[in-house]
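>>> With the input below, show me the fold.
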Amino acid sequence: MPVCFMIMPYGRKATQSETGYGPAEIDFNALWDRGYVPTIKALGYEPVRADQDNGGLIISQMLERLYFADLVLADMTIANGNVYYEVGIRHAAQKAGCVLLAADWSKQLFDVAQLRTVRYPLPEGNITDDTAAAFQAKIKNGIASLRDGISPMHQSLPGYPANVDPTKATTTREQLAKLAAFQTRVRAVRAAPAKTRMQLAEILVASEGNPPENYPIALALLLLLRDSVDTPADWNVVLDFVRKLPSKFTDEPQIEENRAFAAAQAGNDVQAIAELEMLIEMTGPTPERLGLMGGRYKRLAKIARSDIEKKQNLAKAINCYERGMEIDLNGYYCSSNLPRLYRMRARPGDEERAQTTVRLTMAACERAMRLNVADEWQRLTLLAAAFDLRDPDKANEVADDVISEGQPSWKVNSVLVDLEVSVSQVSDTGQRTRLTAVIDKIKAG
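Got it, this is the predicted structure:
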């Protein structure tokens, strides 16, 4: 009987999905036993997966199974590193016979999100009889229809692995050389003095962005323009660039997120909220999207014309940030905004909530630094957390790092607003004086 090798997580795993978009955790062992095994057997294969009781397969055994299995199934519902790695090996090793599957509410990482995937219903994570039956009914035909599909590696490189057209390599080298030259020009703009950066960025856009040759160049130019902003009017330059992009680029979530952010910075918070709500409805919530939307409501609360309007927008901002924080506690963007908002709301228990979230933010930032996670907001977020913790020594230390990093002025100015709000909430005169001095140092730096 032909063999089907299953790539999937083991045991109960958290999904990090937002409430209402999927269960909090999944019993993958039950999904295997009650969902995958019966379906695989019904398709005429012998189901096999690595034995978690023996600590998993050693690398050579895993490679052998990925290569020799007649069919490989990969459950991509959660972002499991081992699963992604093994899918890549199978795509390179065999021309066909690899099928991706995922819950219908789940979101895959960018590269995999572009590949055909069998979607199945999974309303709860314990795998009841009804869930198992619906699961089996959905995936059986999907697996049968996709199992003979060509892997992206073999599809992109005809003749792979032994007879690839050598002219393909020449073309690729030329493309890489062109991309390297483009990235060098981007780095040169980023290294320029802040006052000249936007002008230089616009010159680069004029030569490379009418329209950009591909999506990576489009995104790189957008981020360069965003980070070169020096005056409020510069945000209209960012928006104008996005408006001129081909629809195949503007429909990408990261482009849409930055367009909404730029619209908000240009003064249209309501438009930004509408765009973010549409993006969440179409492709699901993420901490970044909910954080961006929370920021818009935070600004609307600040400029509200009545106490009722202020309270309504403050409540919406807190709700967005809390939802974003719950998706991923390591995604400190949302949690970092909550301490000041809790103190502003001042309900019973809000000070305790502020203390909890600020310590969570600091722990997440410091963890990311230890793991060398690249994030342009790390130091700035840690700085705001030090203020919210009312720790002048820590704030002064992190401020020196922020100044030496040379962050774009709009980012520093954005954080300065939060720092001033944080200082206004400090009752101790000595702490307030020392924290104010840190703000003055940042402004002077």
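>>> from here on, contacts and neighbour counts on C-alpha atoms
Fine.
>>> how far does the helix or strand containing M369 sit from the chain's center?
Here M369, judged by DSSP states H and E, is contained in helix 350-370. The chain centroid and the centroid of helix 350-370 are separated by 19 Å, computed with CA atoms, centre = their mean, to the nearest Å.
>>> Please give the structure of this sequence too, so both can be compared:
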Amino acid sequence: MTGLSAKAVWQDAGRRFALTGKGYRIMRPLCFVLMPFGRKPAAGGVMVDFDAIYGTLIRPAIIDAGLEPLRADEEMAGGIIHKPMFERLILCEYAVADLTTANANVFYELGLRHAVRRAATVLVFADGTGQLPFDVASLRGLPYSLGADGTPGAPDGDRKALAGRLRAARNERTDSPVFQLVEDFPDVQRQKTDVFRDRVRYSNRVKQDLARARKAGVDGVRSVAAGLGDIDELESGVVVDLFLSYRAVGAWDEMIALVDRMAPPLAATVMVQEQLGLALNRAGHGDRAERVLADLIDRRGPSSETCGILGRIYKDRWRQAVWEGESVLARGLLKKAVRAYLDGFETDWRDAYPGVNAITLMEICDPPDPRGRQLIPIVAYAVKRRMDRGHSDYWDHATLLELAVVGRDRAAAEAAAADALAAVREPWEPETTASNLALIADARARRGEALGWAAGIESLLLKRAGVQD
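Model (predicted):
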């Protein structure tokens, strides 16, 4: 026994006790909950009822784990609002952070928590409500089911899983990425800061070298990569830049090999796994690519990008079946491709990429799928909203071009083509768009319709790609 403090709290054998009017009671370790309040929208249009999530899932799980739940709105304190918040983040033995909707306040609080607490921070998120941001995607989060009304979909099972994770956290030595990755943190000496400063300069130089190498093609990127040394020793930004540089020059085998050399947390991120699926498909390993993306959807839920790449896999298989004269198989694969692209667009209507691909393939169907015409204004609105925010790139203009060709709007198609040609970054971009226009032209030719002006745009794109003189 350590004796009675001024606050009538004493400790014995690792347990804390408090003096009450009825005698002493065991004080459970505190578990602070970082999460939004009320109802908030998530990806896919779902309204998440966070108060219900807390009341029927998180709070009971914390109690089941033998802890005392504490949420910011459960105890009001005077003075500056940040002081009690900081105290709870710093002093509570445990914490649960709900990362659903990527709420800015929650992420700020999580960053502080990871900076001051080595362990006992458990992350949760609603399954199927979009991807976690890149910086936390590699952390071991626990998904929970969400019902159609935004409340817990499987409260009993998820409560049991969260309680188990909290009990396991007692034995976790480190779960903060800051303490895991920064040696001797927080005792960082001046020498280490100097090394960090040198590495930042080195990283910026490598990124500049890669930017120049991409213009030189595959051999240029390979030359830079050969001088980088051990991939495990490089910062993630450089590795990702190299990974995407290989993609820019079509070095699919190098992309695949690089994933095997990455640090496991980086290799497991959604972005890397999605691009691995793309590279595998381009390298002719469609079955493995499909498995990678299907596994990603099972673990992290569908997203516009994941489903879009999966749609491309089915689209390529459809083209191969057409080439081989397998007409029945081709029809089935075309339907699967349309479904995958539609799933991606319905996951996030702000992303026009899967939407325009679904529309293009619907136009190719025999007869054309009428849903495509209904989607045209929705996809056009999505891409124009993005452009209005000042984030336009080649694919935005290319999307408007494809939509105009499907809609037989020559003036709009020629205007979008001019903007797209001026925004080309990599040769494969206009080549991809030209390929889609060729598919539309072939389908219409089979139906006895010809759009000569669209063929002219296709030729300009191929010329810009360096495929046609």
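>>> Can you list the buried residues in the helix holding M369 of structure 1?
Neighbour counts over helix 350-370 of structure 1 (16 or more other CA atoms under 10 Å) mark 350-351, 354-355, 357-365, 368 as buried.
>>> same check, this time on stretch 396-416 of structure 1
396, 398-400, 402-403, 407-410, 412, 415-416.
>>> do the same with stretch 242-260 of structure 2
Per 16+ other CA under 10 Å, stretch 242-260 of structure 2 contains these buried residues: 242-252, 254-256, 258-259.
>>> Run through the strands of structure 1 in chain order.
Counting by DSSP state E, structure 1 has strands at residues 3-7, 12-14, 25-27, 46-49, 71-75, 98-103, 117-120.
>>> relative orientation of the first one and strand 98-103 in degrees?
Spelled out, it's strand 3-7 of structure 1. Here strand 3-7 of structure 1 runs at an angle of 50 degrees relative to strand 98-103 (axes from the mean of the first three to the mean of the last three CA atoms, to 10 degrees).
>>> what sits up against strand 3-7 of structure 1?
Under the contact criterion CA atoms under 8 Å, 6 or more residues apart in numbering, strand 3-7 of structure 1 has outside partners 40, 45-50, 65-66, 69-75, 83, 86-87.
>>> hmm, try it at 10 Å
With contacts defined as CA atoms under 10 Å, 6 or more residues apart in numbering, strand 3-7 of structure 1 is touched by 32, 36-37, 40-41, 43-50, 62, 65-76, 82-84, 86-87, 97-100.
>>> again, but for the last one
Contacts of strand 117-120 of structure 1 from elsewhere in the structure, counted by CA under 10 Å, 6+ apart, are 74-77, 99-106, 131, 134-143, 145-146.
>>> that older thread, farthest pair within the buried residues of stretch 396-416 of structure 1?
N396 and W410 (20.4 Å; CA to CA).
>>> any idea which of the buried residues of stretch 396-416 of structure 1 is closest to A274 of structure 1?
Nearest to A274 of structure 1 among these, with distances taken as CA to CA, is W410, at 23.2 Å.
>>> So what does that closest one match up with in structure 2?
Matched across to structure 2, W410 of structure 1 falls on W428, judged by TM-score structural alignment.
>>> May I see the strands of structure 1 arranged in a markdown table, with mean neighbour count and distance to T172 of structure 1 as well?
Shown next, in a markdown table, are the strands of structure 1 (neighbours: other CA atoms under 10 Å; distance: least, CA to CA, whole Å):
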| stretch | mean neighbour count | distance to T172 of structure 1 |
| --- | --- | --- |
| strand 3-7 | 23 | 32 |
| strand 12-14 | 14 | 40 |
| strand 25-27 | 19 | 42 |
| strand 46-49 | 18 | 37 |
| strand 71-75 | 24 | 30 |
| strand 98-103 | 22 | 26 |
| strand 117-120 | 20 | 28 |
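>>> K195 of structure 1: which of these is closest?
Once these are compared by CA to CA, strand 12-14 is nearest, at 46.3 Å.
>>> mean shift of the closest one relative to structure 2?
Mean deviation of strand 12-14 of structure 1 from its aligned counterpart in structure 2 after superposition (mean CA distance after the TM-score superposition for structure 1): 4.3 Å.
>>> ok, and what's touching that strand?
23-30, 78, 80, 125-126.
>>> who's in contact with A201 of structure 1?
Contacts of A201 of structure 1 by CA under 10 Å, 6+ apart are 185-186, 188-190, 192, 221-222, 224-229.
>>> can we see that at 8 Å?
Per CA under 8 Å, 6+ apart, neighbours of A201 of structure 1: 186, 189, 221, 224-225, 228.
>>> now do W453 of structure 2
Contacts of W453 of structure 2 by CA under 8 Å, 6+ apart are R410.
>>> Counterpart of it over in structure 1?
Per TM-score structural alignment, W453 of structure 2 is aligned with R434.
>>> now swap in G227 of structure 2 and tell me
Under TM-score structural alignment, G227 of structure 2 pairs with S207 in structure 1.
>>> swap in L462 of structure 2?
In structure 1, L462 of structure 2 lands on K443 (TM-score structural alignment).
>>> same deal with L57 of structure 2?
Aligning on TM-score structural alignment places L57 of structure 2 opposite G35 in structure 1.
>>> try C365 of structure 2
So, by TM-score structural alignment, C365 of structure 2 is matched to R345.
>>> Please identify the buried residues of the longest helix along structure 1?
Longest helix in structure 1, counting residues (DSSP state H): helix 166-191. Using 16+ other CA under 10 Å as the test for burial, helix 166-191 of structure 1 gives 182, 186, 189-190.
>>> Relative to N396 of structure 1, how far out is the match of W453 of structure 2?
Going from R434 of structure 1 to N396 of structure 1 by CA to CA, to the nearest Å gives 9 Å.
>>> Likewise for E252 of structure 1?
Taking CA to CA, one finds E252 of structure 1 at 39 Å from N396 of structure 1.
>>> One more: R49 of structure 1?
In terms of CA to CA, R49 of structure 1 sits 53 Å off from N396 of structure 1.
>>> before we move on, what about E420 of structure 1?
E420 of structure 1 is 15 Å from N396 of structure 1, by CA to CA.
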